[in-house]
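**Q** Have a look; sequence and predicted model below, questions after that.
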Amino acid sequence: MKTLLSAAAAAVALPAIANAHFLLEYTTDTMIEKPGDVPVKLIFWHPFENGHVMDLEKPQEFYVIHNGEKTDLLDTLEPIRFTGGENEGAAFKGSVPVKRSGDYVLVTVPQPYYEESEDIYIQQLTKAFLNRNELPTDWMNPVGLPTEIIPLNKPTNIIAGSTFTGRVLADGQPVAGAEIEIEYMAAEPDMESSAASAPKASPMPGGAVVAISDDNGYFSFGVPKAGYWGFAALGSGPATEHEGKELSQDAVIWIRAWDLE
């Protein structure tokens, strides 16, 4: 009986574990002072609990948009091993050329990842943001992904304690009723060691933090703490199958919150 109960509990927990995956486009800062190449790491991980690291294949696309122009960054990527609190996995390091003032929108289109525990594929179409000299140019514009989250607040300097609002789109149209998982990057990657730093917080009881988009695709979240926050609209994309199996094509966005001092 005990074995049956344990198996049932594990089965209930599996979807939450799988859905908690987050693709990171990590830079140590979002506000860039000096021109140059900004190091970035792509990691498929559970950063809130400093948990399991998934092996990341070389993405289908990795690029940046600045002043409406797209620059391919795929050739900057080099494979690395990243060590989290539970294991190590395949990841990538690259760089983003930041020269002129304005926004730099990082975009990653990864290969679909097979989640064996659920027998499905996951593809997280991910955006993150840099800015130089506080000039707004691109952060509010769609980049044309099959599914994406459009920020309604400037994502590089959200005030901790305020709210963040986003809009989920698929093929350019709002997605009603999308389930958005919210993740705090409690353990940030160390750029030198390619390992996780000590977590600054722990997940609260009750499982994943979730919001639901309204009829027009909007959702809001009260940001309680400074740092990086990720939002993943699960299965919001138009693609639903890969290699004969179910595909969850997710829209992911990362924002940076700051304390008022």
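**A** Perfect, I can see it now.
**Q** make it CA atoms for all contacts and neighbour counts henceforth
**A** OK.
**Q** Next up, identify which helix or strand residue 38 is on.
**A** Under the criterion of DSSP states H and E, residue 38 resides in strand 36-45.
**Q** Below is structure B, check it against A:
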Amino acid sequence: MKKLIFALAVMSVVLFAGQAFAHFGMLIPDTDELTQAKRTVNLVLSFSHPFEGQGMELEKPAAFFVAVDNDQRIDLLATLKPAEVMGHSAWKTSFTAKAPGLYTFVFDPVPYKEDAENNYIRHITKVVVDAYGEGENWNTPLGLDTEIVPLTRPFGNYAGNVFQGVVLVGGKPAPYTRVEVEFYNKDGKREAPNERMVTQEVLADGQGVFTFACPWKGWWGFAGLNTAEKPYEGRELEMGAVIWVEMK
């Protein structure tokens, strides 16, 4: 009986370890470019393991807005409508750009309780959309609690390009931040040869700068992970600075 209990315990640990994929806040538009022919962008907000296609529940975010040319902020929280992504609660909305410029969409979630890691997760997630070819100053911080400021233009990229960014916490570079990188395997056609290949990982340098080359076309998520100074609801709070970039 003791041997059986031990074997079951080992099996549960192995199975649990096999499910320990990276979490990502997801903010995916149907385009990273608005033109005269397409003036409206459709966006989906979710929380998931994007490569493996495993979804998690996303409560209505605490905040959701678009920053126009890194200046004017338009509150979009009331525009969100319920949706479903990977079998779990998500949100969707549409936005029409009335003028040329840079449109950075941001959502700040209600912290997600992760019992498996005995913590809470707060991924402040953003994506940048260029409107009518006038998206400039794309490397300007928005003043978020934590964010990735791109050093590579976050739109209009080829597959195979390098993406580079700097992780900020409290407006300052966060040295040696661990950055998780994952491909949104939306159609499920990509298959990792083993579990360690699902989530790529790079370490920022002493100035908070990281670099990663994206081999495939599609959406790539970058999550710079740090721990908040203060716990949340008695648990450690993972602060994720997340940005999504499309490679074409």
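**A** Nice, I can see it. Source: prediction; values computed, not measured.
**Q** TM between them?
**A** After superposition, the two chains reach a TM-score of 0.90 (TM-score structural alignment, normalised by the length of structure 2), with 239 aligned residues with a CA RMSD of 1.7 Å.
**Q** Compute the distance from the centre of the strand holding residue 38 of structure 1 to the centre of its chain.
**A** Taking the mean C-alpha point of strand 36-45 of structure 1 and that of its whole chain, the gap between them comes to 12 Å (CA atoms, centre = their mean, to the nearest Å).
**Q** mean deviation (superposed) between it and structure 2, please.
**A** Superposing on structure 2 and averaging over aligned pairs (mean CA distance after the TM-score superposition for structure 1), strand 36-45 of structure 1 comes out at 1.8 Å.
**Q** which other residues reach that strand?
**A** Strand 36-45 of structure 1 is touched from outside by 21-27, 51-56, 82, 84, 90-99, 191, with contacts defined as CA atoms under 8 Å, 6 or more residues apart in numbering.
**Q** Okay, and which of those residues map to strands?
**A** 22-26, 82, 90-98 (DSSP state E).
**Q** farthest-separated two in those?
**A** 90 and 98 (26.1 Å; CA to CA).
**Q** Of the two, which one has the most company?
**A** Neighbours were counted for residue 90 of structure 1 and for residue 98 using other CA atoms under 10 Å; residue 98 has more, 21 against 18.
**Q** List the contacts of that one.
**A** With contact taken as CA under 8 Å, 6+ apart, residue 98 of structure 1 is in contact with 32, 35, 36, 37, 38, 104, 132.
**Q** Give the buried subset of those as a ChimeraX selection command.
**A** Burial among the contacts of residue 98 of structure 1 is assessed by 16 or more other CA atoms under 10 Å; the matching ChimeraX selection reads:
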select :32,38,104,132
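**Q** Make CSV from the contacts of residue 98 of structure 1 and add distance to residue 61 of structure 1 to it.
**A** Putting these into CSV (distance: CA to CA, whole Å) gives the following:
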residue, distance to residue 61 of structure 1
32, 23
35, 24
36, 22
37, 19
38, 18
104, 16
132, 24
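**Q** In structure 2, what residue corresponds to residue 43 of structure 1?
**A** Superposed on structure 2 with TM-score structural alignment, residue 43 of structure 1 falls opposite residue 46.
**Q** swap in residue 143 of structure 1?
**A** In structure 2, the residue paired with residue 143 of structure 1 is residue 142, using TM-score structural alignment.
**Q** Could you do residue 24 of structure 1 as well?
**A** Superposed on structure 2 with TM-score structural alignment, residue 24 of structure 1 falls opposite residue 26.
**Q** so how many other residues sit close to the residue nearest to its match when sequence neighbours are not counted?
**A** Spatially, and ignoring its direct neighbours in sequence, residue 26 of structure 2 is nearest to residue 46 (5.0 Å; CA to CA, 6 or more residues apart in numbering). The local packing count at residue 46 of structure 2 equals 27, with neighbours defined by other CA under 10 Å.
**Q** for residue 125 of structure 1, same thing?
**A** In terms of burial, residue 125 of structure 1 registers 26 neighbours under the definition other CA under 10 Å.
**Q** helices and strands around the helix or strand hosting it, which ones?
**A** Under the assignment given by DSSP H and E, the secondary-structure element containing residue 125 of structure 1 is strand 120-132. Using 3 or more CA pairs under 8 Å, 6 or more residues apart in numbering; DSSP states H and E as the contact criterion, the secondary-structure elements in contact with strand 120-132 of structure 1 are strand 22-26, strand 31-32, strand 102-109, strand 113-115, strand 147-151, strand 245-258.
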